[in-house]
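Asker: Pasting the sequence and the predicted coordinates here, then a few questions.
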Amino acid sequence: MPHDVPRPPAAGAGAAFFDVDNTLMRGASIYHFARGLAARDLFTTRDLLRFAWGQTLFRVTGSEQPEHIDAAREAALAFVAGHGVADLVDLCEEIYDDSMADRIWEGTRRLVQHHLDAGQAVWLVTATPVELAQIIRKRLGLTGALGTRAETIDGVYTGRLNGDLLHGPAKAEAVDALAREKGWDLAVCSAYSDSSNDLPLLSLVGKPHAVNPDGDLRRYARTHAWPVHDFRRHRQTLKAAIPVTLAGAAAGAVAIRALRRRGTP
């Protein structure tokens, strides 16, 4: 049975880590960002379809094959290469307010608030570019955000990543490093995700939760007696999870091409 809002630990004990796509937000944040760019005539339908096919395999299958990781990395690089950080942040803020703010799952918002009310730190942990993750964090009043980072020189993106995409095991590594820096005991920390790709992160903490889970994560959570929260209505779990995953995987390169085109005279 799905669980209601969990009772959090005592104030100051540990932290809570939330995935973004389909955990905190309906659909994928980068997809909604790409749609915002489309509404501003910054890319074509052809761009969207081309990107959708390439990125869907990586996201839907959860494949860790090198060629899929490389494709995702290349997309993330193209997303920002040659453009100013300030320009990207301005776009993120505008599009979040216009078309993303109302896509936050109310149930997950309550989970977040419960941790905040208990005096705990709440961090986003997502493969989405950190600039977009930071906008979401600020708008929701959260503590911090970990996301995919691109290298900058003099306020302009170079087209190289600082480290790897924050996906799968990389999320767990980033959270482990953050916990050591902050002095948190991961045994009393919580983590929330919709995807079996995040099992390394979920298994790292003492209080893992599955939110709107895909089939593999739902089965794993039930086997291990993890709380399961499903805030989707009037749709079967599998039917809901796959299109959202497709959309999330699909949008990054579209946004990438859009930003590159935006910088073209």
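Answerer: Received it, and whenever you're ready, just let me know what you need. What you see is a predicted model; the values in this text were computed from it and never measured.

Asker: going forward, measure contacts between C-alpha atoms and count neighbours the same way
Answerer: Fine.

Asker: Which residues are in contact with the closest residue to residue 156 other than its chain neighbours?
Answerer: Leaving aside its chain neighbours, residue 156 sits nearest to residue 84 (4.3 Å; criterion: CA to CA, 6 or more residues apart in numbering). The neighbourhood of residue 84, defined by CA atoms under 8 Å, 6 or more residues apart in numbering, consists of 155-157.

Asker: Neighbour-wise, which one of these leads?
Answerer: Neighbour counts for the contacts of residue 84 (other CA atoms under 10 Å) peak at residue 157, which has 21 neighbours.

Asker: list the helices and strands the host helix or strand of it packs on?
Answerer: Here residue 157 sits within strand 156-161, counting by DSSP states H and E. Contacts defined by 3 or more CA pairs under 8 Å, 6 or more residues apart in numbering; DSSP states H and E place strand 156-161 against helix 66-80, strand 150-153.

Asker: Use this one as the comparison:
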Amino acid sequence: MHLALFDLDHTLLPIDSDYEWGQFLCRHGIVDAEQFGRRNADFFAQYQAGTLDPVEYLEFALGTLAAIPPQQLQALREQYMEEVILPVLHPAAVRLLRQHQDKGDLTAIITATNRFVTEPIAAALGVPHLLAAEPERDASGNITGKLSGVPTSGKGKVTHLQHWLAAQNKQLADFASSHFYSDSHNDIPLLDVVTHPVATNPNAKLQQYAAAKGWPQITLFEKQ
């Protein structure tokens, strides 16, 4: 069997789904646009620079989810999918996914963004396996605002992948080949351990690293 892993934001999507979720909440008056927007933009800049504290950011994002009544939260997510995500799904990204799926590869999205935001996106892309930051939930199943486990970013992506494979009695070495597609230098720890790393719509730091390593670089679309 072969394994194909995909980052989500700016790799399969031309946008950052987490940042755009925050902007969506601002536009619809769910959060204070000035205060939230400023913090959201600061965190996004830190992510791009590679200086983001993932736990601090995730608990900011998850705390926002926890403050919204659950029924309203579900309705907002459906509206977000219709307004923001579905219009930007790109045929080139879908074709790449289908190429691997049609060959029978085990296919998964592994993203630093939380599961609440990304689960319907993975479903819309037709990818059944999602490794994402997990919100802590209370006894009623409601999001508490805390992170459960470790973030799915940096070396954490490797950790989550290992745990996911172990649950299936597998390890990375069991696969004849393993691809990982990502746009970001933040994903170098996972790119370094697969057999076929592919810099996809890469940022400048990943472009430089990939060129030094001789990795293939592809462009599916222009980022927004």
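Answerer: Thanks, I have the structure now. None of the values given here were measured: they were computed from a predicted structure.

Asker: Tell me the one of the contacts of residue 84 of the first structure nearest residue 147 of the first structure?
Answerer: residue 157 (15.4 Å; CA to CA).

Asker: Counterpart of that closest one over in the second structure?
Answerer: Alignment note: residue 157 of the first structure maps to residue 143 in the second structure; criterion TM-score structural alignment.

Asker: With adjacent residues omitted, what lies nearest to its match?
Answerer: residue 137 (4.4 Å).

Asker: Point to the residue nearest the middle of the second structure.
Answerer: Among the residues of the second structure, residue 111 comes closest to the average C-alpha position under CA atoms, centre = their mean, at 2.5 Å.

Asker: what about the longest helix along the second structure, how far off from the first structure?
Answerer: For the second structure, the helix with the greatest residue count under DSSP state H is helix 33-49. Its matched residues in the first structure lie on average 2.5 Å from helix 33-49 of the second structure after superposition (mean CA distance after the TM-score superposition for the first structure).

Asker: Now do that helix and helix 54-66, the angle between them.
Answerer: Helix 33-49 of the second structure and helix 54-66 are oriented at 150 degrees to each other (axes from the mean of the first three to the mean of the last three CA atoms, to 10 degrees).

Asker: Flag every buried residue along helix 33-49 of the second structure.
Answerer: 33, 36-37, 40, 43-44, 47 (16 or more other CA atoms under 10 Å).

Asker: try stretch 66-75 of the first structure
Answerer: 68-69, 72-75.

Asker: for residue 262 of the first structure, what are its contacts?
Answerer: Here residue 262 of the first structure is in contact with residue 42 (CA under 8 Å, 6+ apart).

Asker: try it again with 10 Å
Answerer: Residues counted as contacts of residue 262 of the first structure (CA atoms under 10 Å, 6 or more residues apart in numbering) are 37, 41-43, 83, 256.

Asker: how about the strands in the second structure?
Answerer: 2-6, 106-114, 129-137, 143-148, 177-182, 196-200, 217-218 (DSSP state E).

Asker: Now the third one on the first structure. Mean distance?
Answerer: Right, strand 129-137 of the second structure. Compared with the first structure after the fit, strand 129-137 of the second structure shows a mean deviation of 1.0 Å (mean CA distance after the TM-score superposition for the first structure).

Asker: for the shortest one, same thing?
Answerer: The superposed strand 217-218 of the second structure is, by mean CA distance after the TM-score superposition for the first structure, a mean 0.7 Å from where its aligned residues fall in the first structure.

Asker: where's the aligned residue in the first structure for residue 2 of the second structure relative to residue 185 of the first structure, distance?
Answerer: In the first structure, the residue matched to residue 2 of the second structure (TM-score structural alignment) is residue 14. Applying CA to CA, to the nearest Å, the value for residue 14 of the first structure to residue 185 of the first structure is 6 Å.

Asker: now swap in residue 19 of the first structure and tell me
Answerer: For residue 19 of the first structure relative to residue 185 of the first structure (CA to CA), the value is 19 Å.

Asker: So between the two, which is more surrounded?
Answerer: Using other CA under 10 Å as the criterion, residue 19 of the first structure and residue 185 rank with residue 19 on top: 25 against 15.

Asker: show me what contacts that one?
Answerer: Applying CA under 10 Å, 6+ apart to residue 19 of the first structure gives the contacts 25, 123-128, 145-146, 171, 191-195, 198, 201, 211.

Asker: Neighbours of the closest residue in space to residue 25 of the first structure that isn't next to it in sequence, how many?
Answerer: Nearest residue to residue 25 of the first structure, sequence neighbours excluded (CA to CA, 6+ apart): residue 104, at 4.3 Å. Using other CA under 10 Å, residue 104 of the first structure has 19 other residues around it.

Asker: So residue 104 of the first structure is in contact with residue 20, correct?
Answerer: Yes - Residue 104 of the first structure lies in contact with residue 20 (CA atoms under 10 Å); the separation is 9.2 Å.

Asker: so what sits against both of these two?
Answerer: Contacts common to residue 104 of the first structure and residue 20, judged by CA under 10 Å, 6+ apart, are 26-27, 136.

Asker: Of these - the most surrounded one?
Answerer: Sorting these by how many neighbours each has (other CA under 10 Å) puts residue 136 first, at 26 neighbours.
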